[in-house]
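Trainee: the following comprises the amino acid sequence and a computationally predicted model.
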Amino acid sequence: MAGVGRPRAFDPDVVLDAAIDVFWRRGYEGASLSELTAAMGIKPPSLYATFGDKARLFQSALRRYVDRNMGYITDALAQPTAFAVAAAFLTGNVIAVTTPGRPAGCLSVQAAVATEGSTQLAHLTENRARIQCLFADRFRRAINEGDLREDEDPDELAAFLITVSSGFAIRAADGVTRESLLAMARHALTGFPTPLSTSRFAEHQATDPKDHTHA
């Protein structure tokens, strides 16, 4: 009975961050329980007691990843025009997928590439779909406000951004530099309606990268 009520000897957020790193590099199926517990510095009974099984650990890790690394999405959605939304999102995404000190790319993309035939793949797909819906809703608002033409398709514009950003994650994992990806973002934005001038887009690039590294 001595252990009853004893507080955990570890910080759940710290060990979740370690699990994120393993899932990010190895995918869901590729991340073994022994590899996860070794990285997290805990024993399997502690993992099960705190997070449940491996599947629920992955879901907790994905939620923490989104909360910790994707705040740039919220910042982008708050921009005053549709083009500014797109520019802020793609710029923030490039900065996030090329942040020193953590794996290149994006957990939801890299893990999906390494995850096949799993319910966890559905969670990753649903996560991207939720983000895409947020942008589609924002572009519908832009149409209602007269910022976008009425004949624009908000769902197509949102899908365009998610597709481009997913490509950035894969290319970042290939070792493509931040500067090259930002140049690709500029080219991608030429296909977005009512574009800003190159000089105004440069203002988005000039934002302090530290503003996005916790996104």
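Mentor: On my side now, so go ahead.

Trainee: for the rest of this, base every contact and every neighbour count on C-alpha atoms.
Mentor: Fine.

Trainee: how about the longest helix seen in the chain: buried residues?
Mentor: If you go by DSSP state H, the chain has its longest helix at helix 119-144. For helix 119-144, the neighbour count (16 or more other Cα atoms under 10 Å) marks 120-121, 123-124, 128, 132, 134-136, 138-143 as buried.

Trainee: and the helix or strand encompassing residue 20 with helix 119-144, angle?
Mentor: Assigned by DSSP states H and E, residue 20 belongs to helix 12-30. Here helix 12-30 runs at an angle of 110 degrees relative to helix 119-144 (axes from the mean of the first three to the mean of the last three Cα atoms, to 10 degrees).

Trainee: next one: helix 12-30 to chain centre, how far?
Mentor: 14 Å (Cα atoms, centre = their mean, to the nearest Å).

Trainee: next, the angle from whichever helix or strand comes after that helix to helix 12-30.
Mentor: Note on helix 12-30: by DSSP H and E, the next helix or strand toward the C-terminus is helix 33-40. Interaxial angle, helix 33-40 versus helix 12-30 (the same axes, to 10 degrees): 150 degrees.

Trainee: got another, please set it beside the one above:
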Amino acid sequence: MEVFWKLGYEGASIAELTEAMGITAPSLYAAFGSKAELYRQALERYQADQGSFTARALDEEPTARGAMERVLRESAKHFPRRKQLAGCMVSAAVLTCAPENKPIAEHVAGLRAGALKRFEDCLRNGIAQGELPAETNATAMARYFGAVIQGMTVQAQDGASEAELLGIVEIAMQTWPAPRPAGTRGTTRGKAPVGGSA
């Protein structure tokens, strides 16, 4: 997992992977079938381990705002921890690749799409609970937070500190729209909804 995280899918050689795992190349292929399958399992391991804070935040926080803010703050805490393994292993993975590796790129894009769906579901729940204005565009807002996390990944890889990433979090949360007071119509008071139609 760490070799892939550090070097990327295409950058990680079979020799580097087998050295890290303490096995031979034939043993790697016997256990996993291919480098691609090993990478898929490494991504699963990441999501269940170092990247699990996102799912926990979405599952445990009682409000949509609390969940999204916790995801961002946990990202700011975890992303800069180790220079060579900075950021999220999934957010910026396999953005470009050789044509023969397109299935891997599509797999990782699917993981990112799954995260956006979790964000959108969280935000839609916030709308249903009256925490967000009814006209809030949950899809666009989910993509906004996804873009913030991807940007934080790149900046962590470029050396941004936890404090610097937390500054991004503070600005991002200022875009959170205020709920519309009951019985009012027209323009939402407070911040305009991200991607909203009002």
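Mentor: Arrived safely, thanks for sending. This structure is a prediction, so every number in the text was calculated from the model and none was measured.

Trainee: follow-up on the earlier one: what range does the longest helix of structure 1 cover in structure 2?
Mentor: Mapped onto structure 2 using TM-score structural alignment, helix 119-144 of structure 1 covers residues 103-128.

Trainee: mean per-residue distance, the matching stretch to structure 1?
Mentor: Stretch 103-128 of structure 2 differs from its equivalent in structure 1 by a mean of 0.9 Å after superposition (mean Cα distance after the TM-score superposition for structure 1).

Trainee: helices along structure 1, start to end?
Mentor: 12-30, 33-40, 44-51, 54-69, 71-77, 82-97, 107-113, 119-144, 154-173, 178-189, 198-205.

Trainee: give me the buried positions along stretch 35-54 of structure 1.
Mentor: In stretch 35-54 of structure 1, counting by 16+ other Cα under 10 Å, buried: 36, 37, 39, 40, 47, 51, 54.

Trainee: closest to residue 163 of structure 1 among the residues you listed?
Mentor: Nearest to residue 163 of structure 1 among those, counting by Cα to Cα, is residue 54 at 28.7 Å.

Trainee: quick one: neighbours of the equivalent of residue 48 of structure 2 over in structure 1, just the number.
Mentor: Alignment note (TM-score structural alignment): residue 48 of structure 2 maps to residue 67 of structure 1. Neighbours of residue 67 of structure 1 under the rule other Cα atoms under 10 Å: 12.

Trainee: quick one: residue 125 of structure 1 and residue 139 of structure 1, what's the gap?
Mentor: 21 Å (Cα to Cα, to the nearest Å).

Trainee: residue 26 of structure 1 now?
Mentor: In terms of Cα to Cα, residue 26 of structure 1 sits 35 Å off from residue 139 of structure 1.

Trainee: which residue in structure 1 aligns with residue 145 of structure 2?
Mentor: That one, residue 145 of structure 2, aligns with residue 161 by TM-score structural alignment.

Trainee: which residues does its match contact?
Mentor: By Cα atoms under 8 Å, 6 or more residues apart in numbering, the residues touching residue 161 of structure 1 are 86, 90.

Trainee: let's see that with 10 Å instead.
Mentor: 86, 87, 89, 90, 132, 135, 167, 188, 189, 192 (Cα atoms under 10 Å, 6 or more residues apart in numbering).

Trainee: kindly report the same for residue 39 of structure 2.
Mentor: Taking Cα under 10 Å, 6+ apart, one finds 1, 3, 4, 5, 8, 9, 12, 32, 45, 104 in contact with residue 39 of structure 2.

Trainee: closest to residue 167 of structure 2 among those residues?
Mentor: Taking the contacts of residue 39 of structure 2 together and measuring to residue 167 of structure 2 by Cα to Cα, the closest member is residue 5, at 25.2 Å.

Trainee: pretty sure the closest one contacts residue 85?
Mentor: Yes - between residue 5 of structure 2 and residue 85 a contact is recorded at 6.2 Å, counting by Cα atoms under 10 Å.

Trainee: pick out whichever of those two has more residues nearby.
Mentor: residue 5 (22 against 18).

Trainee: aligned counterpart of the more buried one in structure 1, please.
Mentor: Aligned partner of residue 5 of structure 2 by TM-score structural alignment: residue 24.

Trainee: just checking, what packs against the helix holding residue 20 of structure 1?
Mentor: helix 33-40, helix 44-51, helix 54-69, helix 107-113, helix 119-144 (3 or more Cα pairs under 10 Å, 6 or more residues apart in numbering; DSSP states H and E).

Trainee: distance check, residue 46 of structure 1 against residue 39 of structure 1.
Mentor: 13 Å.

Trainee: OK, contacts around the residue nearest to residue 37 of structure 1 when sequence neighbours are not counted?
Mentor: The shortest distance from residue 37 of structure 1 to any non-neighbouring residue, by Cα to Cα, 6 or more residues apart in numbering, is to residue 43 (6.0 Å). Applying Cα under 10 Å, 6+ apart to residue 43 of structure 1 gives the contacts 33, 34, 36, 37.

Trainee: mind putting these in TSV, distance to residue 184 of structure 1 included?
Mentor: Listed next are these as TSV, based on distance: Cα to Cα, whole Å:
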residue	distance to residue 184 of structure 1
33	38
34	39
36	35
37	39
